[in-house]
Structure formats: C-alpha cells, structure tokens
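In: Model the following, please.
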Amino acid sequence: MQQATADDWFRTRRDDTRGAEALQAGLSRHAYGRHAHATYAVGFTERGSQSFWCRGARHRTQPGSVILFSPFDLHDGHATTDAGVVYRMLYLAPEPLSAALAELGPRHEIGFRDVVAEDPPLAAALFAYAHELDAGDDPFAAGERYLGLAATLMRHAGRRGRAEDAGHGAIAGLAARMREEMAERLTIEALAEGEGLGRFQLIRAFRRRFGLPPSEYLRAIRLEAAKGALARGIPPAEAAAEAGFTDQAHLTRLFKRAYGLTPAAYARQAGVPRLPRRT
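Out: Next up is the predicted model:
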C-alpha cells in the first residue's frame, strides 16, 4: 500500500446527533488497503476517477458517480490515474438511518444492491448534507438534508440478511457479544464455544450473514470505536486500549489503512467545530 503524500489531503466533519461523519479527500498516491466499515458509507466522485475492489469485482468511478457501501462491505481504493481524485464520503450509523427509513416503510436492515451508481439526484442529496456539515452552523437544516438523503437512498436499498438464514440468531448474538467485549482478548475458540457452534461453522455462518470473516468484523467495529473515542478527545493510546487494539502502533497501522490518516491527525481534525449533540 502506498503511503499518503503531501499531495493527498483529508478533511472530516461530524454530526453527533445523527451519528454521521463527512469526509472530503483528494488522493494522488495514497491507496487504501482492503478494509470494511461498521457504518453505511456513501459518497460521490467530484473530480477525477477512483478504482476499487468490492464484492468480488473491480469498479471504476467518473465525476458524479455515486459509491454505495453497506456495513462491512470489504473494499480498497485508489486514484485511477496520476491526475488523482477528489471525492466525498458520508459514514452513516446504521441505527439512525434505519429509524429514518422505518418512517418511509422498510422496518428491516437494508443493504445496497449496487456498489456504483450514476444517480445525479442522489449525488445532489449527498452534497447538500455534506455542505451543511461543512458549514456546521444550522442543525435544523442538517437534519432536513439528512432526511432528504435517507429518502433518496431508498431507491438503491434492498433487504440485508434474513432471519430465516441458518445460524442467524446465533450470529446476531455473537456479533452483539463482540461489540460488548471488543476490549477483551477474544479468540475464535471462546466465541464458538460460547454460542454452541463449531469453529468452521461459526466462520461460515458469519460470512453468510455479514459477507466477511469474524476477524474482519471485529477489526471494523474496533476501528469505529477508536474513531469515536478520538473524536471525544481521548488520546490515541487510550483509544487503542479502549477499543481492544494491542497498542497504539497496532491502531495506527490499521487506522491509516482504513481512513488514510493517523489517529493523531484524525483527532486534530475531529476537534473542529461541529454540529452540537441534541439535548
């Protein structure tokens, strides 16, 4: 994986009320390693082109292309040409998005059918919400833009996972346990025994449910937890321990692969003014 250079830049903004984060980035040489997010990740290409692997295929964007990652979609990414790429991504926590979508009909966990779409109205909705987060001074407008985005995302939504899938209940319980105990030194043997599953059975069922092995799931939720801790002002070393990483160096290596920034650099950006939490 190539490292970020002076030509690569990243800017983040947070909306704590709705559990969302906006990223705007310009990449020339930096390449993301394969990783997954615990959130929905939706965005669009502003200038240039980017290429990435996801769901067993390579994809390429053009200006205006919309990118749609469901939670735990494994992917990588890099600029397609030396001209680089400028793009925006919004990371949307599943619970608030599901609550908003439930008002429109679906009361199940959604997944996106396509990874790349040519949808100008959706790109416009993404930009409108991201623009409000950039400004950071109008929570009412941000809430309205968020709902507009949620409604526009509906056209790309499909059902994600089914309760009748084999092992669904056991895997749901296991995922909840991993979230609760992520700071502990978990092992595949202990998790399998706790759910009454064989180790191979656990891995197969986890792949069916989430599309990735349990180790990648655990890594994604630990990174998301560390990111939240950093945004609250917790020092990187403490954030690493709180999320279950071996040490700060372990967190830094995986954090840069997933987000392009070191934890310290992200913490500095997360300290910029952002929409206040609703009380």
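In: CA only for contacts and neighbour counts going forward, please
Out: Will do.
In: how long is stretch 52-72 from one end to the other?
Out: Using CA to CA, to the nearest Å, the end-to-end distance of stretch 52-72 comes to 15 Å.
In: Just to confirm, what's the three-state secondary structure of the spatially most central residue of the chain?
Out: Compute the mean C-alpha point of the chain, and by CA atoms, centre = their mean the closest residue is His37, 3.3 Å away. The local conformation at His37, judged by DSSP: H, G, I helix; E, B strand; the rest coil, is coil.
In: I'd like the structure of this one too, to check against the first:
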Amino acid sequence: MKKEVRTVVYDDDLRVEAYRLEGVIQPFPNHFHEYYVIGLIEGGVRELSCKNQKYTIQKGNILLFNPGDNHACVQSDGNTLDYRGVNITKEVMLDLAEEITGRRDFPEFSRHVILDEEAACYLRPLHDWIMKGSSEFRKEEYLLLLLSMLIQKYGRSFEPGIPCPEEIEKACVFMEQHYGERIYLEQICRCAGLSKSALLRAFTRAKGVTPYGYLENIRIGKAKKLLEQGVTPMEAALQTGFSDQSHFTNYFNRFIGLTPGVYRDIFLGRDEAEKKI
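Out: Below you'll find the predicted structure:
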C-alpha cells in the first residue's frame, strides 16, 4: 500500500493554503469549512456526499466547496486517496473576486463536482508552485486565471447570510461569540427564540450540520489560527472550548487530516526559516 503523506503549506504572497494528501484511506465525516475549497482528485475512487447530493469522485474530478457547504466522503475502491487542494478564506476570495469581476461580491459555485481539464491545467502547476515555495508571479497569474474561469463557468454572486432565517443567524452568532465556553443547547434555543426540536430541524436544513457540528467547526477554525501563531495544542484546546486535549486532537485530525502538533510545527518551521533569511 502506498505510504501515507499529508502536507500543508501556506503561501504568504497569495494568502492561500495548499494541501496534499497521498496514500490516505481515512474517511472524512460530515463537516464544512469557513473557507472556499478547490480540490483535484489525483487517484482513488470515493463516495462524496455534499449538501444532500451523492457523487462518485475519481481521478480528474475537481471539487468546489463554498464556505458552509457540508460534505463527507469515504473510499470506495481498494486504492488510496491522492488529492491536492487550495483553501481560500472569504476575505481573500472577496479581494480576488473584485479583481476578476470588478464587483466586491462573494462568488458561489453552483456545482460541487466538475470534470474540467482546462481548469486542472491551471490548478496543478499553481499547487506545485505553492508547495515548492515559488516566488514567481506566475503563480498569481494562474490563481487569477483559474478563478476567473471557475467563476465564469460555475459561479454566481450571492450575499452571505441571505439563505438562513433570522433565528438561525442568531444561533450562529451566539456560537461564534461563545465558542470558547461550555455551551448548552438550551442557551442557543433561548437566543434564537426556538424550541430544541424546531432549532435542530431548521438549523440542520439551513446549514447542513447540527448546531453542535457547527460549533465544533468554529472551534477547529479558531484553533487553527492559534496553532499558526505558535500556541501549544493544549492551550489551543483550552481557549477554543474543547473538553480535553485528547478530544481536541482526535477531532482536529479527523477534519484537518493532521494532528494539532504537526499542524503547529509546519508554521513554526516556516517562521524559523524566515528568521534565517
């Protein structure tokens, strides 16, 4: 079996993150990200579920996830997953979209799985250059060309927050403000003005995950930022509301594909390299 390798690199010039997974058999449970994901399957066959739609994804497929798009996947053949992807925060995407379209609107990808060789021809070298730490401005060209093509062919503008009822937005804001505390479902319901059953039904329908799943995703996102700043995994777990470091480590590894310690070391290594320059 192919040796498992997981690598993540942050590009300071582009302000985007590149992932590479090789030899992975791990399933990924239902979750979402607070950023855009553009990924390319290089090997293996997986069953993907995204926003209640089922897909079979394999080599050549490009994945397009908007912030908040819930998805899960599991290997469906005897091979392992070989995947490369680029993660773009909403703030950076807003700047890129304005550069491309002239409008400061968030793009929304209308399709989650595509087969587009032209797009793949931009994504592969862009990803390679980020992983290798290239400083050539061609990587910025390729990022803009890739996004321009994807937005034109598969995107539409949207205003963030419109699809969700006011009560659900109140619940989201409450969790975003209190993620570092021990939160009870009753508190969220009181803030949203809904009963527990009504909140669970409405929230899951609107967001694709339960309120608890949404809270854990917020915590993981906040923990990533702390680890990038050099905070220890134990302190990151405490600051983001996880009950203990073991729970934090297991959850982080399930959704990010790396342990908190390994993720933190990547950024510490980058900082040390910059000091030597």
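In: Let me know the TM-score between chain one and chain two.
Out: TM-score of the superposed chains, computed with TM-score structural alignment, normalised by the length of the second structure, equals 0.83; 271 aligned residues with a CA RMSD of 2.9 Å.
In: And the residue nearest to the centre of the first structure, what's its match in the second structure?
Out: Correspondence of His37 of the first structure to the second structure, assessed by TM-score structural alignment: His33.
In: contacting residues around its match?
Out: Residues near His33 of the second structure by CA atoms under 8 Å, 6 or more residues apart in numbering: Pro67, Gly68, Asp69, Asn70, Asn217.
In: repeat for Glu216 of the first structure
Out: Neighbouring residues of Glu216 of the first structure by CA under 8 Å, 6+ apart: His35, Ala36.
In: corresponding residue for it in the second structure?
Out: For Glu216 of the first structure, the residue aligned by TM-score structural alignment is Gly213.
In: quick one: its match is in a strand?
Out: No - under the criterion used here (three-state DSSP), Gly213 of the second structure is helix, not part of a strand.
In: separation between it and Arg182 of the second structure?
Out: 14 Å.
In: if we can go back for a sec, which one of the contacts of His33 of the second structure is nearest to Glu169 of the second structure?
Out: Gly68 (13.0 Å; CA to CA).
In: Identify the residue spatially nearest to that closest one, adjacent ones excluded.
Out: Nearest non-adjacent residue to Gly68 of the second structure, counting by CA to CA, 6 or more residues apart in numbering: Phe32, 5.3 Å away.
In: Help me confirm that the one you found comes into contact with Cys50.
Out: No - Phe32 of the second structure is beyond contact range of Cys50, at 9.5 Å (criterion: CA atoms under 8 Å).
In: what do the two both touch?
Out: Counting by CA under 8 Å, 6+ apart, the contacts common to Phe32 of the second structure and Cys50 are Asp69, Asn70, His71.
In: which position in the first structure aligns with Arg270 of the second structure?
Out: Under the alignment (TM-score structural alignment), Arg270 of the second structure pairs with Pro273 of the first structure.
In: which non-adjacent residue is nearest its match?
Out: Nearest to Pro273 of the first structure is Gly136, by CA to CA, 6+ apart, at 6.9 Å.
In: hmm, back to that, between Phe32 and Cys50 of the second structure, which one's more packed in?
Out: Phe32 (24 against 19; other CA atoms under 10 Å).
In: Now do the contacts for that one.
Out: Residues near Phe32 of the second structure by CA under 8 Å, 6+ apart: Pro67, Gly68, Asp69, Asn70, His71, Asn217.
In: And Glu47 of the second structure, by the same measure?
Out: Contacts of Glu47 of the second structure by CA under 8 Å, 6+ apart are Lys54, Tyr55, Thr56, Ile57, Cys73, Val74, Gln75, Ser76.
In: same check, this time on Phe44 of the first structure
Out: Pro63, Gly64, Ser65, Val66, Ile67, Tyr87, Arg88, Met89, Ala123, Leu126.
In: As JSON lines, those with neighbour count would be great.
Out: Converted to JSON lines, the contacts of Phe44 of the first structure look like this (neighbours: other CA atoms under 10 Å):
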{"residue": "Pro63", "neighbour count": "16"}
{"residue": "Gly64", "neighbour count": "21"}
{"residue": "Ser65", "neighbour count": "23"}
{"residue": "Val66", "neighbour count": "25"}
{"residue": "Ile67", "neighbour count": "23"}
{"residue": "Tyr87", "neighbour count": "23"}
{"residue": "Arg88", "neighbour count": "23"}
{"residue": "Met89", "neighbour count": "23"}
{"residue": "Ala123", "neighbour count": "23"}
{"residue": "Leu126", "neighbour count": "26"}
